[in-house]
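**Student:** Pasting the sequence and the predicted model now:
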Amino acid sequence: MKGYGYFGMMFFCLSVFMGSTGAQLQMGFYSSSCPNAEKIVQDYVNRHIHNAPSLAAAIIRMHFHDCFVRGCDASVLLNTTSSSNQTEKLAAPNLTLRGFDFIERVKSLLEAACPAVVSCADIVALVARDAVVATGGPFWRVPTGRRDGTISRSSEALSNIPPPTSNFTNLQTLFANQGLDLKDLVLLSGAHTIGISHCSSFTTRLYNFTGVGDQDPALDSEYAANLKARKCRSLNDNTTIVEMDPGSFRTFDLSYYSLLLKRRGLFQSDSALTTNSATLSFVKQLLKGSLQNFFAEFANSMEKMGRINVKTGTTGEIRKHCAVVNS
């Protein structure tokens, strides 16, 4: 496909870069120190995720937001403890994150089995994968050995996490800052095939796109009319939720990409994928391939994302509770 050589070269170069940053991660890192760690995580997810299947999307989003700020170090889980420093949790992109209690319950089980051994960063990575698999999505490798960060700043979340209003240039820049290429951008955006969004993340597209009460011309007019009539009935609707992949939001499939080509991507950041020839070509390539191929490609990008700027060895700490640094 057009741009495939670019993707291939970028993937090779960035794989070398990412390999150096995550070189100390390994499969089965806890095989000696906490042999049942991954089974404890998986068993808990399998027992409880079906009570709230939408948490699969919520926790994969949490994992994404965590890795884009200071690397995959569970800094997104930290509570604010002083007025002088607001943590990532309080940044606008993270105000709608869910699943913190779920992660903390898994942490308590692991602390009971192996005190001060398994990091919260590894728990987030493992739960994200296991929750997606348990709800019918793809499996990906999760090498472990991450350690937890001790610094969390809301300002850094605001500047590093791609907002739903992003255009292509902004997306490309923010992903490249994390060592991720355009192929990763398309594949990781595919996680929008599951889950929900609040109207506030996209109502500007419906009611006030350029500040004069207009609608985003890139959005299919019929889809926009339906959203206005049945879901988001005002610009300031902060409570109503909408399926990101209408009719298929509980199924990890290719329909998200089909909707992009129909101009029915919910966010500006979704529509942006069709404004660049290389990403548009890759979207079309995915749609021509099999679901199994998409799963395999998605798995590669998820493993790559999970290696962003990880802390290993003696860097960071193993938190006793995920919401606070050790005293």
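**Tutor:** Looks like it arrived, so ask away.

**Student:** When you work out contacts or count neighbours from here on, use the C-alpha atoms and nothing else.
**Tutor:** OK.

**Student:** Flag every buried residue along the helix or strand Lys39 falls within.
**Tutor:** Using DSSP states H and E, the element containing Lys39 is helix 37-48. Using 16 or more other CA atoms under 10 Å as the test for burial, helix 37-48 gives Ala37, Glu38, Val41, Gln42, Tyr44, Val45.

**Student:** Helices of the protein, start to end?
**Tutor:** Assigned by DSSP state H, the helices in the chain fall at 4-21, 37-48, 55-67, 100-113, 120-134, 154-160, 168-177, 182-189, 203-207, 221-230, 255-261, 268-271, 277-288, 291-305.

**Student:** could you check the angle helix 291-305 makes with the first one?
**Tutor:** Spelled out, it's helix 4-21. Helix 4-21 and helix 291-305 are oriented at 40 degrees to each other (axes from the mean of the first three to the mean of the last three CA atoms, to 10 degrees).

**Student:** rewinding a little: the helix holding Lys39 packs against which elements?
**Tutor:** Where contact means 3 or more CA pairs under 8 Å, 6 or more residues apart in numbering; DSSP states H and E, helix 37-48 is packed against helix 100-113, helix 120-134.

**Student:** which residues touch the longest one?
**Tutor:** Translated: helix 120-134. 38, 41-42, 45-46, 49, 55-57, 59-60, 62-63, 72-74, 103, 106-107, 138-140, 142, 144-148, 306, 318-319, 322 (CA atoms under 8 Å, 6 or more residues apart in numbering).

**Student:** Just the buried ones from those?
**Tutor:** Among the contacts of helix 120-134, those classed as buried by 16+ other CA under 10 Å are 38, 41-42, 45, 49, 55-57, 59-60, 62-63, 72-74, 103, 106-107, 138-140, 142, 144-148, 306, 318-319, 322.

**Student:** Please compare the first structure with the one that follows:
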Amino acid sequence: MNIVVRVICNVICAPEKPALELNAIINPTDDGIVDIPDLTGDSISRAFLHFSSISTEFAFKLLRSKSKRFYDASCPNLTRIVRYGVWMAVSNDTRMAASLLRLHFHDCFVNGCDGSLLLDDTNTFKGEKNALPNVNSVRGYEVIDNIKAVLEKVCPCVVSCTDIVTLAAREAVYLAGGPFWQIPLGRRDGTTASESEANQLPSPLEPLENIIAKFTSKGLNVKDLVALSGAHTFGFARCMMFKHRLFNFDGAGNPDPELDVMLRQNLENNCPNQDDSNNNFAPLDAYTINRFDNVYYRNLVNKLGLLQSDQALMKDNTTASLVVNYSRYPYLFYRDFGASMVKLANTGILTGQKGEIRKNCRMVN
């Protein structure tokens, strides 16, 4: 199919409303024309980036598949409701965009994308929320609850919590300036969770080879690892996750030689070598804190990565090559990030009669 890209001008919504009706961004008409709104300023590059965030052929397969239009008849306003819920949440707390993306990753990486992370503990059930990588760390549960409450009023017992989390992550990235990608829908919610499995999530303190092995076990390759690590282009980390790099990296009281000296000195002011600073925060990318872009990779090239696991990407030839390419070509990063997010979102999913559609995301029916 020959594809014509047609730019539509002057469709930016008023500031008090969500920035765009994103479901019109890549929406092929019967004649094969794709309408892409004028995004102002860098409209040409943004239009290209969003259209190329996954390959053209793959995008059209998703667009014409039943799964992409899974809720068209049963809950036609789903995307708008999720989009508005995310916009409201991020408007109140700019950190929430990164938090929603992280919530999606932490859910999918433990026994697949099944909404298990959303389940509360009970007297007879211990889930994933209080696992070490998640407790006092993962945020955004109330955002999903609020969106689910609206959906239960307009299309009850139809949309899974898992699909809400998946869509919310995409909307959060786009709202922060990142790529837009098409998501096949129709996931169902799991009825179990595993604290022990959640404790095996990749840690920023682990060696790179361990993290690669964990990604491989989920069907994600090294390219996916480097692309998805770009999620650290926004958001924050607690001092306890990187403070060893400042004061005692080698066990002899020396800092990490792979950490830029000026960055280390700035971090020491916010994360002094004392226990009461462990829960202080520092931005993962101090240059464009709340924006989703490729500056994260530029930081790694210049030894400005905050987490040990991030900076370690520059020590391996394969991962370092990808980092350098992403640091130079943002469109390449956006394309690969979108493709890897589609892979992540299809990890271990429940469909058909498996699982359920929860009425309340915090508990099984």
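**Tutor:** All right, it came through fine. Note that this is a predicted model, so its numbers are computed, not measured.

**Student:** Dump the helices and strands packed on helix 37-48 of the first structure into TSV; add distance to Asn276 of the first structure as well.
**Tutor:** TSV is the format used below for those (distance: least, CA to CA, whole Å):
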stretch	distance to Asn276 of the first structure
helix 100-113	36
helix 120-134	29
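
**Student:** Of those helices, which is nearest Thr169 of the first structure?
**Tutor:** helix 120-134 (27.8 Å; CA to CA).

**Student:** part of a strand, is Arg6 of the second structure?
**Tutor:** Yes - the assignment for Arg6 of the second structure is a strand, going by DSSP: H, G, I helix; E, B strand; the rest coil.

**Student:** how close does it get to Thr56 of the second structure?
**Tutor:** 15 Å (CA to CA, to the nearest Å).

**Student:** just to revisit the earlier point, in CSV, list the helices of the first structure along with distance to Ile241 of the first structure.
**Tutor:** CSV is the format used below for the helices of the first structure (distance: least, CA to CA, whole Å):
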stretch, distance to Ile241 of the first structure
helix 4-21, 35
helix 37-48, 23
helix 55-67, 13
helix 100-113, 20
helix 120-134, 21
helix 154-160, 22
helix 168-177, 24
helix 182-189, 19
helix 203-207, 11
helix 221-230, 11
helix 255-261, 17
helix 268-271, 17
helix 277-288, 26
helix 291-305, 26
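
**Student:** Could you pull up the residues touching the residue mapped onto Pro133 of the second structure from the first structure?
**Tutor:** Using TM-score structural alignment, the partner of Pro133 of the second structure in the first structure is Pro93. Contact partners of Pro93 of the first structure, counting by CA under 8 Å, 6+ apart, are Ala157, Leu158, Ile161, Pro163.

**Student:** Out of those residues, give me the one that has the most neighbours.
**Tutor:** Ranked by the number of neighbours (other CA atoms under 10 Å), the contacts of Pro93 of the first structure place Ala157 first, at 25 neighbours.

**Student:** Need the counterpart of it in the second structure.
**Tutor:** Under TM-score structural alignment, Ala157 of the first structure pairs with Ala198 in the second structure.

**Student:** next one: Thr279 of the first structure
**Tutor:** In the second structure, Thr279 of the first structure lines up with Thr319, judged by TM-score structural alignment.

**Student:** my guess is that match contacts Val222, does it?
**Tutor:** Yes - shown here, Thr319 of the second structure and Val222 form a contact pair, counting by CA atoms under 8 Å, at 7.1 Å.

**Student:** What residues sit buried inside the helix or strand where His50 of the second structure lies?
**Tutor:** Assigned by DSSP H and E, His50 of the second structure belongs to helix 43-51. Using 16+ other CA under 10 Å as the test for burial, helix 43-51 of the second structure gives Arg46, Ala47, Leu49, His50, Phe51.

**Student:** Closest one of the residues you listed to Ile36 of the second structure?
**Tutor:** Ile36 of the second structure has its nearest neighbour among these in Ala47, at 6.3 Å by CA to CA.

**Student:** ok, that closest one to Tyr331 of the second structure distance?
**Tutor:** Separation of Ala47 of the second structure from Tyr331 of the second structure (CA to CA): 11 Å.

**Student:** again, but for Ala231 of the second structure
**Tutor:** Remark: distance between Ala231 of the second structure and Tyr331 of the second structure (CA to CA) = 15 Å.

**Student:** Closest to the centroid, which residue in the second structure?
**Tutor:** Among the residues of the second structure, the one closest to the centroid is Leu101, at 2.9 Å (CA atoms, centre = their mean).

**Student:** Counterpart of it over in the first structure?
**Tutor:** In the first structure, Leu101 of the second structure lands on Ile60 (TM-score structural alignment).

**Student:** Now do the same contact list for its match.
**Tutor:** Here Ile60 of the first structure is in contact with Ala128, Arg129, Val132, Ala191 (criterion: CA under 8 Å, 6+ apart).

**Student:** Repeat that for Phe64 of the first structure.
**Tutor:** Phe64 of the first structure neighbours (CA under 8 Å, 6+ apart): Met305.

**Student:** mind running it again at 10 Å?
**Tutor:** Ala58, Gly71, Cys72, Val76, Val124, Ala125, Ala128, Ile161, Leu188, Met302, Met305, Gly306 (CA atoms under 10 Å, 6 or more residues apart in numbering).

**Student:** ok, now how distant is the residue in the second structure sticking out farthest from the centre from Asp275 of the second structure?
**Tutor:** In the second structure, counting by CA atoms, centre = their mean, Ala252 sits farthest out from the average C-alpha position, at 36.5 Å. Here Ala252 of the second structure is placed at a distance of 18 Å from Asp275 of the second structure (CA to CA).

**Student:** rewinding a little: tell me the most buried of the helices and strands packed on helix 37-48 of the first structure?
**Tutor:** Greatest average neighbour count among those goes to helix 120-134 (a mean of 26), per mean count of other CA atoms under 10 Å.

**Student:** Please report how far Ser269 of the first structure lies from Val45 of the first structure.
**Tutor:** Ser269 of the first structure is 30 Å from Val45 of the first structure, by CA to CA.
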